[in-house]
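>>> Sequence and predicted model, in that order:
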Amino acid sequence: MDQSFTIPKFRLPGFVAALGRKLPQWPHGLALVAGLNAALKMKLLPIDDLQALEGKRFRVSVHDTGGVADFSYRDGLFRPLFRVEGEPDLAFAAHLSAYLQLLSRQEDPDTLFFNRELEITGDTELGLLVKNLLDAVEWPKLPSLPKLPLPHR
């Protein structure tokens, strides 16, 4: 019997976003860029297709945490942006649960977009390219956790 974990749709309390918006945002960009560059190093992202991202500016916003990550792709690496002027070339915005569902492949970007759970703004062609890049990623299989017996009550 498969009891795979399902990420539910949830919203963090409003005070979390209010507090999160008051905190420095650069750590979010550093963390996201570190993950993207690790995926590059692990050869999970198709390097040839990334050339189209050269010099583009991106933003990922998480509504219910108040977090925003701004970054770009230059010279073969993702790089955080510390001073952002103007609008990014492509921006994504969603609640934390939608991003977790996307990363776990529980939901695909199209479904989240059409259900109005994922907002995508900016260059439409660039958005389609990024979506296709993400769809093409073959995430490594993580080892299964051992099933522990449940205590009897």
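Thanks, I have it.
>>> Every contact and neighbour count from this point should use C-alpha atoms.
OK.
>>> for this protein, which strand is longest?
strand 67-74 (DSSP state E).
>>> what secondary structure does the residue nearest to the spatial centre of the chain sit in?
The centre of the chain sits closest to residue 99, judged by Cα atoms, centre = their mean, with a distance of 5.7 Å. Three-state call for residue 99 (DSSP: H, G, I helix; E, B strand; the rest coil): helix.
>>> returning to that earlier point: which residues sit against the helix or strand following the longest strand of the chain?
Downstream of strand 67-74, the first helix or strand assigned by DSSP states H and E is strand 77-80. Applying Cα atoms under 8 Å, 6 or more residues apart in numbering, the contact partners of strand 77-80 are 26, 29, 30, 33, 36, 37, 69, 70, 71, 72, 73.
>>> one more structure, for comparison:
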Amino acid sequence: MQGRTVAFSAYELPGALQLTLLQDRFQLDWADERAEATLSGALAALCQVGLAQADGDALFFQRRLSMEGDTELALEVKSLLARYPLARLPSWPLLSPGGR
């Protein structure tokens, strides 16, 4: 996976993000032509995969996610994200703007 790039494209957003593993660390950036594979779907489904809150295989079979390009790489990234989520959400509820 070192140096390889996978893009994440959410239907609701105008641009895609890409994830690259460099020096054993994930790097997240705006997508460009380097992406070897693309995971596409609704923003909620992509967030669930990135935060390891849902089974990526289940989302794929429910047709909430799709893969293009190097599917072996996309599956490897999906498995990595299940073990090492991109971020952890705080355990307290987030406040809306204005503190309410």
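Ah, there it is. Keep in mind it's a predicted model, so treat the numbers as computed, not measured.
>>> what's the TM-score here?
With the length set by TM-score structural alignment, normalised by the length of the second structure, the two chains reach a TM-score of 0.65; 91 aligned residues with a Cα RMSD of 3.0 Å.
>>> sorry, back to before: counterpart of the residue nearest to the centre of the first structure in the second structure?
By TM-score structural alignment, residue 99 of the first structure lines up with residue 46 in the second structure.
>>> Isn't that match up against residue 12?
No - counting by Cα atoms under 8 Å, residue 46 of the second structure does not reach residue 12; the two are 11.1 Å apart.
>>> Tell me the residues of the first structure aligned with the longest helix along the second structure.
Ranked by residue count, the top helix of the second structure under DSSP state H comes out as helix 71-83. Counting by TM-score structural alignment, helix 71-83 of the second structure falls onto residues 124-136 of the first structure.
>>> how far apart are that stretch and its match in the second structure?
Aligned to the second structure and superposed, stretch 124-136 of the first structure gives a mean residue distance of 2.0 Å (mean Cα distance after the TM-score superposition for the first structure).
>>> what about residue 65 of the first structure, neighbour count?
Other residues near residue 65 of the first structure come to 20 when the count uses other Cα atoms under 10 Å.
>>> do you know how far it is from residue 19 of the first structure?
8 Å (Cα to Cα, to the nearest Å).
>>> likewise residue 80 of the first structure?
Distance from residue 80 of the first structure to residue 19 of the first structure, by Cα to Cα: 22 Å.
>>> Quick check on these two: which one has the bigger neighbour count.
A direct count of neighbours by other Cα under 10 Å for residue 80 of the first structure and residue 19 places residue 80 higher, at 22 against 12.
>>> what's the closest non-adjacent residue to the more buried one?
Spatial nearest neighbour of residue 80 of the first structure, excluding adjacent residues (Cα to Cα, 6 or more residues apart in numbering): residue 71 at 4.2 Å.
>>> residues touching residue 50 of the second structure, list them.
Contacts of residue 50 of the second structure (Cα under 8 Å, 6+ apart): 81, 82, 85, 86, 87.
>>> Distance check, the last one against residue 23 of the second structure.
When Cα to Cα is the yardstick, residue 87 of the second structure and residue 23 of the second structure sit 18 Å from each other.
>>> List of residues touching the longest helix belonging to the first structure?
In terms of residue count, the longest helix belonging to the first structure (DSSP H) is helix 26-41. By Cα under 8 Å, 6+ apart, the residues outside helix 26-41 of the first structure that reach it are 45, 47, 67-71, 77-82.
>>> Report the aligned residue range of the second structure for that helix.
Going by TM-score structural alignment, helix 26-41 of the first structure sits over no part of the second structure.
>>> between that helix and strand 67-74, what angle do the directions make?
40 degrees (axes from the mean of the first three to the mean of the last three Cα atoms, to 10 degrees).
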